[in-house]
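A.B. asks: One predicted model, sequence on top.
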Amino acid sequence: MTGPQRIVCLTEEPTETLYALGQQDRIVGISGFTVRPAQARKEKPKVSAFTSAKVEEILKLKPDLAIGFSDIQADIAAELIRRGVEVWISNHRSVDGILDYIRRLGALVGVAQQASAYADGLQRDLQVIADTAAKLPRRPRVYFEEWDEPLITGIRWVAELIQIAGGDDVFPELSREPLAKQRILANGDEVVRRAPEIILGSWCGKKFRPERVAARPGWDTMPAVRDGQLFEIKSPLILQPGPAALTDGVREMARIFQEWGRLHG
């Protein structure tokens, strides 16, 4: 077996990807936020959160690679590097970036061909969803809310998956901003003005409360609230830039949009 043999996954997407590629035996530690696959949570020690990690526990595992994601984990990465651990921090933000990430991770652990085939399959499935979405009578305007206090709109891969599933993100310009703090809305007035027909909520780490969203001042004038089109997409399905978003996450969006299309056909 080539490549790293003892990997600590600081976020969920490398864990899900390595399991999908049959390389789970390399994983010696995972994020405490990991829910996919369920098997990983049962059999791997939890050694990190999003912005913190049990560095001493990680070192006891004698990892030859730690894999994390984005600026959110820069401090964890720096500490591990100082302690002699090799670290890969990916920084992808798009659907193409997720597919490329899968291919790169596969190559890193010596299963490049298998990873490429897996990514190609995911890409084909996305095309099938897009082809089905093209038959919708009309594309719904969609507001995706990543957090409620303050209001944070969806990141790029979310906006792209909304598009693939048949909708149009009402904040496409903000989705290009890589950092959450750059996607904060000053207030809800601009959401009201853009009049979404569907609201998708995925509040990272807590349950989406559609009744609270509907009760916001002035939001009752929006088509989505007026027609009761508020839905939760659970954060593990869409807010992790890995296989979950390209499978269950986008399929859930497509199901919601298809049902909306039947009502508005």
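C.D. replies: Alright, I've got the coordinates.
A.B. asks: contacts and neighbour counts: CA atoms only from here.
C.D. replies: OK.
A.B. asks: Can you mark which positions in the helix or strand containing residue 102 are buried?
C.D. replies: Per DSSP states H and E: residue 102 is located in helix 95-108. Buried residues in helix 95-108, counted by 16 or more other CA atoms under 10 Å: 95, 97, 98, 99, 100, 101, 102, 103, 104, 105, 106, 107.
A.B. asks: Need these in TSV (columns: distance to residue 15).
C.D. replies: Putting those into TSV (distance: CA to CA, whole Å) gives the following:
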residue	distance to residue 15
95	18
97	17
98	14
99	15
100	16
101	13
102	11
103	14
104	14
105	11
106	12
107	15
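A.B. asks: Which one of those residues is nearest to residue 202?
C.D. replies: The closest of the buried residues of helix 95-108 to residue 202 turns out to be residue 95 (CA to CA; 18.0 Å).
A.B. asks: so how far is residue 110 from the nearest residue to residue 109 once chain neighbours are set aside?
C.D. replies: Distance criterion CA to CA, 6 or more residues apart in numbering; nearest residue to residue 109, sequence neighbours excluded, is residue 3 at 4.6 Å. Residue 3 sits 6 Å away from residue 110, taking CA to CA, to the nearest Å as the criterion.
A.B. asks: Use this one as the comparison:
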Amino acid sequence: MKTLIDQIGIKHSFETSPKRIISLVPSQTELLYDLGLEDRIIGITKFCVHPYHFIPTKKIVGGTKKVHYEKIRLLQPDIIICNKEENTTEIVEELRKICPVWVTNIITIEDNFQMITDFGQLFNCRTEAQKWNDKLAFALSDFKNFIKDKPEQKVAYFIWKNPFMVAGSDNFINELLKLNHFQNIYADNSETSGRYPEIELKKMRLHGDPDLVFLSSEPYPFKEEDAFEIGRFTHHAKTVFVDGEMFSWYGSRLLKAFDYFKKMHQKL
């Protein structure tokens, strides 16, 4: 009997390592694949686009915020992998009636290392998990060395339109912004508190008048006309379209993100 505690403090006991996995988080689906667990993954969301061959070969059980409970039940999973931010409490509670639900909670890079270690223990792939953590630790150290002399720049990171929403504090995007020496003008801001606050464009200058405006590719795919609209409300900000996966996907994706960040800084 193996007893483990997930990242929201729930204790789980397993007689054997779970063999039938459903993942309801795209970045964690990619991590499970990279840990060599492809054959155990039986269900994914429609947003689980990496690796690309999963969409036609794995059973789609809905999205991250809306799932098809009956499809999940019929797949007879041993475990369902969720995330505190991606999936709602209501979904998690309903899924617990089917089988154990392992919930991750990733805000810091340290949380990311912990998730990989946990998956190594949970799915009996400790060696692969350690390899990934070693690769990520090396890449993180290398990136910190690369970034150490770069000056701080003020940034607003947009994730949604109608209403306009940005990355605030207490989330993984903000952690990666800080790592990149980007000072998020909407983090720890009393008027726009929260993880992903709604904002008014006309008040953007009052919150710090950013040097850079980042328009993410997901969850909302910003376009040139959005850049023009937002740009009218800053003094001098440079608008940059950024790959949302690199800033918001945790797990093994972080390895690619460090290379992406280096190239981005060279262009800036």
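C.D. replies: Right, received. Where do you want to start? As the structure is a prediction and not an experimental result, all values here were calculated from the model.
A.B. asks: Strands of the first structure, start to end?
C.D. replies: Assigned by DSSP state E, the first structure shows strands spanning 7-9, 27-31, 46-48, 65-69, 87-90, 141-148, 151-153, 168-169, 198-201, 230-232.
A.B. asks: what's the matching range in the second structure for the second one?
C.D. replies: Mapped onto the second structure using TM-score structural alignment, strand 27-31 of the first structure spans residues 41-45.
A.B. asks: And the shortest one, by the same measure?
C.D. replies: Alignment of strand 168-169 of the first structure against the second structure: residues 183-184, by TM-score structural alignment.
A.B. asks: Equivalent analysis for the longest one, please.
C.D. replies: Aligning strand 141-148 of the first structure against the second structure (TM-score structural alignment) gives residues 154-161.
A.B. asks: May I see the buried residues of the matching stretch?
C.D. replies: Here stretch 154-161 of the second structure shows 154, 155, 156, 157, 158, 159, 160 as buried, counting by 16+ other CA under 10 Å.
A.B. asks: which residue packs closest to the third one, ignoring adjacent ones?
C.D. replies: Nearest residue to residue 156 of the second structure in three dimensions, chain neighbours excluded: residue 213, at 5.0 Å (CA to CA, 6+ apart).
A.B. asks: wait, what's in contact with that neighbour?
C.D. replies: Listed by CA atoms under 8 Å, 6 or more residues apart in numbering, the contact partners of residue 213 of the second structure are 155, 156, 157, 158, 237, 238, 239, 240.
A.B. asks: Filter the residues you listed by whether they're kept in the first structure.
C.D. replies: Contacts conserved in the first structure for those, using both residues aligned by TM-score structural alignment, their matches' CA atoms under 8 Å: 155, 156, 157, 158, 237, 238, 239, 240.
A.B. asks: how about the third one, what does it touch?
C.D. replies: With contacts defined as CA under 8 Å, 6+ apart, residue 157 of the second structure is in contact with 166, 167, 184, 213, 214, 215, 216.
A.B. asks: list the contacts for residue 113 of the second structure?
C.D. replies: Neighbours of residue 113 of the second structure in contact, by CA under 8 Å, 6+ apart: residue 133.
A.B. asks: mind checking what it lines up with in the first structure?
C.D. replies: Match for residue 113 of the second structure (TM-score structural alignment): residue 99.
A.B. asks: still on that earlier bit, now the kept ones among the contacts of residue 213 of the second structure in a markdown table, with distance to residue 198 of the second structure?
C.D. replies: Formatted as a markdown table, those follow (distance: CA to CA, whole Å):
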| residue | distance to residue 198 of the second structure |
| --- | --- |
| 155 | 16 |
| 156 | 12 |
| 157 | 12 |
| 158 | 10 |
| 237 | 20 |
| 238 | 21 |
| 239 | 19 |
| 240 | 20 |
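A.B. asks: Verify the contact between residue 123 of the second structure and residue 17 for me.
C.D. replies: Yes: here residue 123 of the second structure lies in contact with residue 17, judged by CA atoms under 8 Å, at a distance of 5.3 Å.
A.B. asks: Please report how far residue 115 of the first structure lies from residue 17 of the first structure.
C.D. replies: For residue 115 of the first structure relative to residue 17 of the first structure (CA to CA), the value is 9 Å.
A.B. asks: May I see the buried residues of stretch 87-104 of the second structure?
C.D. replies: For stretch 87-104 of the second structure, using 16+ other CA under 10 Å, the buried residues are 87, 92, 95, 98, 100, 101, 102, 103, 104.
A.B. asks: Verify the contact between residue 205 of the second structure and residue 232 for me.
C.D. replies: No: taking contacts as CA under 8 Å, residue 205 of the second structure lies outside contact range of residue 232: 10.7 Å.
A.B. asks: Give the buried residues for stretch 130-148 of the second structure.
C.D. replies: 130, 132, 133, 136, 139, 140, 143, 147.
A.B. asks: One more: stretch 48-67 of the second structure?
C.D. replies: Buried, per 16+ other CA under 10 Å, within stretch 48-67 of the second structure: 48, 50, 54, 55, 58, 59, 60, 61, 62, 63, 64, 67.
A.B. asks: Which members of these are the farthest-apart pair?
C.D. replies: Longest span within those, CA to CA: 50 and 67, 19.0 Å.
A.B. asks: By how much does the longest helix along the first structure deviate from the second structure on average?
C.D. replies: Longest helix of the first structure, by residue count under DSSP state H: helix 112-133. Once the two are superposed, helix 112-133 of the first structure sits an average of 1.7 Å from its aligned residues in the second structure (mean CA distance after the TM-score superposition for the first structure).
A.B. asks: Next, the angle helix 95-108 makes with that helix.
C.D. replies: With axes from the mean of the first three to the mean of the last three CA atoms, to 10 degrees defining the directions, helix 112-133 of the first structure sits at 160 degrees from helix 95-108.
A.B. asks: Could you list the residues in contact with helix 112-133 of the first structure?
C.D. replies: So helix 112-133 of the first structure is contacted by 21, 99-100, 102-107, 164-166, 246-247, 251, 254, 258 (CA under 8 Å, 6+ apart).
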